[in-house]
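**Q** Could you look at this predicted model? Sequence included:
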Amino acid sequence: MIGIVGIVVVFAMVFGGYLLAGGKMGIIVKALPFEMMMIGGAAVGAFLISNDGGAVKHTLSDVGKVFKGPKWKPEDYRDLLCLLFALIRIARANPVEVEQHIEDPENSTIFQKYPKILADKEAVNLISDTMRSASMNYDDPHQVEEVLEKRIEANMHHALHSSHALQTVADGLPALGIVAAVLGVIKTMASIDQPPEVLGKMIGGALVGTFLGVFLAYAFVGPFAAKVKTVVEEDGHFYQLIREVLVANLHNHAAAICIEVGRQNTPSHIRPGFSELEEALNEVKQEAA
């Protein structure tokens, strides 16, 4: 919703200010389709040249994050802590039983209680793989922590590709606007014998290219890239939380301490409250009993 508000504000302030200053939309409206074809078409072509099919699909799907915001909400972090708490308790009490849950999460009664988490393959695999590592009796928990850190970093690097791709397009748009403007000047020079009022309109139309390139770069594509990066990094805290809790488990801390370590390392704006989480964990204990 806030993304739509931002777009409305951009158009209202830019074109509203232009009109209030006495500007006329006629020249812009007349030149806009052709300039958009040149600048927008060139930007799309350059984007396709510099990315493979998978990256293109990934970027197009990530554009929706500008309007949807982060995937994981505060209640999802609470559910994740409850899920991890249940798994750790079972692993401590009966290591054989927990294998049934981590080897087949789709049919696990614990995972099924949290369908949104179960639907995220990376989160499920991260939990299952780490719990499996714990069952292998690693001598050094730091080894698992290092593996998890590299895995999360690799996933983050991949997830940020769409942001980098959009930023590359944003960086190129002003130059593409200049290209369109130069073509407009060439067209104008070919009509140098025309009266000043005609030449003025032609030069104005050429300058629309420069305006459009800069406008798209700094008012839309650049902010889109920044927003996608922010959302991806925000969602990355979810996987960091898995790492924090399960590494604490490898150090043989009490289950409640492991969960509190994860809660404390969650950013404050999405961190579950202590009382809220304690109530949710008590429900988990009651269901297990």
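**A** Thanks, I have the structure now.

**Q** For the rest of this, base every contact and every neighbour count on C-alpha atoms.
**A** Will do.

**Q** Just the helices from the stretch 151-289 of the chain, written as ranges.
**A** Taking DSSP state H, counting those that start in this stretch as the test, the helices found in the stretch 151-289 of the chain are 161-189, 196-216, 222-250, 255-264, 274-288.

**Q** List the buried residues of the second one.
**A** So the one you mean is helix 196-216. For helix 196-216, burial by neighbour count (16 or more other C-alpha atoms under 10 Å) applies to 199, 201-216.

**Q** Check which helices and strands that helix sits against.
**A** Secondary-structure packing of helix 196-216 (3 or more C-alpha pairs under 8 Å, 6 or more residues apart in numbering; DSSP states H and E): helix 25-50, helix 161-189.

**Q** Check it against this one:
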Amino acid sequence: MVGIIGIVVVFVMVFGGYLAAGGKMGIILKALPFEMTMIGGAAVGAFLISNSASEAKHTLKDMAKVFKGAKWHPEDYRDLLCLLFQLLRMMKQNPMSIEQHIEDPTASDLFGSYPKILADSEATSLICDTLRTASMNYDDPHQVEEILEKRMDANLHHSMHSSHALQTVADGLPALGIVAAVLGVIKTMGSIDQPPEILGKLIGGALVGTFLGVFLAYGIVGPFASRLKTLTEDDGHFYQLIREVLVANLHQHSANICIEVGRQNTPTSYRPSFNELEEALKELKKAAA
């Protein structure tokens, strides 16, 4: 919703201000289809040249995030901490009992209690792979932490591709606008024998290209890229939380301490309060009793 409001504000302020200053939309509307074909078509073509088919589809899919917002919400962080608490407590009580959950999480009633986390293959894989490593007595927490860090850096780099691709398009749009404007000037020069009122409209139509390139770059595509980058970084905190908790477990801390370490390392806007998490964990203990 905020994204839609932002787009509306951009259009209203730019064109509303133009009209309020006495500008006329006629010349813009007349030139818009042709300028948009040149600038938009060239931008789409450049985007397809610089990205594979799968990357292009992934970018288009990710653009919906601008309107949907972050994938993970505060309640998801709470659920993740609850899931990790149950897994760690089970592992410390009976290491063999956790095997059925980490070998096939889709058949696990424990993971099944948190369908959104289960549906995320990277989160599930990260949890299961790290716990499997711990169950094999691979107890060097620093090396495990380094492996997890590299894995998450690689995933973040891949997830950032959409924002980088859009930012590249945004960077190129002003130049494409100039290309369209130059073509408009060439067209105008071919009609140099026409009266001033006609030449004025031709020059105005050519300048629409420059305007459109800059407007799309800094008013639409650039903000889309920036928003996608922010959302991707926000979602990355969810996986960082998994790393913090599971590395704390390798340091032989109790399940409660590991969960508190994770809670403290959760960004403030997503972090469940101590009492909220404590109540959720108490409910889990009651259900398991």
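**A** Good, I have the coordinates. Predicted model only: the values in this text are computed from it and were never measured.

**Q** After superposition, what's the TM-score here?
**A** Aligned and superposed, the two chains score 0.99 in TM-score terms (TM-score structural alignment, normalised by the length of structure 1); 289 aligned residues with a C-alpha RMSD of 0.5 Å.

**Q** before we move on, back to that, let's have the helices and strands packed on helix 196-216 of structure 1 in CSV, adding distance to residue 86 of structure 1.
**A** Converted to CSV, those look like this (distance: least, C-alpha to C-alpha, whole Å):
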stretch, distance to residue 86 of structure 1
helix 25-50, 46
helix 161-189, 35
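
**Q** Which of those sits closest to residue 76 of structure 1?
**A** Go through those one by one with C-alpha to C-alpha and the one that ends up closest to residue 76 of structure 1 is helix 161-189, at 24.4 Å.

**Q** Contacts only, for the most centrally placed residue in structure 1.
**A** Compute the mean C-alpha point of structure 1, and by C-alpha atoms, centre = their mean the closest residue is residue 232, 3.0 Å away. Residue 232 of structure 1 makes contacts with 70, 156, 159, 160, as judged by C-alpha atoms under 8 Å, 6 or more residues apart in numbering.

**Q** Tell me who's in contact with the closest residue to the first one other than its chain neighbours.
**A** Right, the one you point to is residue 70 of structure 1. Using C-alpha to C-alpha, 6 or more residues apart in numbering and skipping the chain neighbours, the partner closest in space to residue 70 of structure 1 is residue 231 (5.1 Å). The neighbourhood of residue 231 of structure 1, defined by C-alpha under 8 Å, 6+ apart, consists of 65, 66, 69, 70.

**Q** What's the local residue count around the closest residue to the first one other than its chain neighbours?
**A** The shortest distance from residue 65 of structure 1 to any non-neighbouring residue, by C-alpha to C-alpha, 6+ apart, is to residue 228 (6.1 Å). Residues contacting residue 228 of structure 1 under the criterion other C-alpha atoms under 10 Å number 27.

**Q** So residue 228 of structure 1 sits against residue 163, correct?
**A** Yes - taking contacts as C-alpha atoms under 8 Å, residue 228 of structure 1 lies within contact range of residue 163: 5.7 Å.

**Q** how about residue 46 of structure 1, what's its match in structure 2?
**A** Matched by TM-score structural alignment, residue 46 of structure 1 corresponds to residue 46 in structure 2.

**Q** Burial check on the closest residue to that match other than its chain neighbours, number of neighbours?
**A** Excluding its sequence neighbours, the residue lying closest to residue 46 of structure 2 (C-alpha to C-alpha, 6+ apart) is residue 169, at 7.7 Å. Here the neighbour count serves as a burial measure; for residue 169 of structure 2 (other C-alpha under 10 Å) it reads 23.
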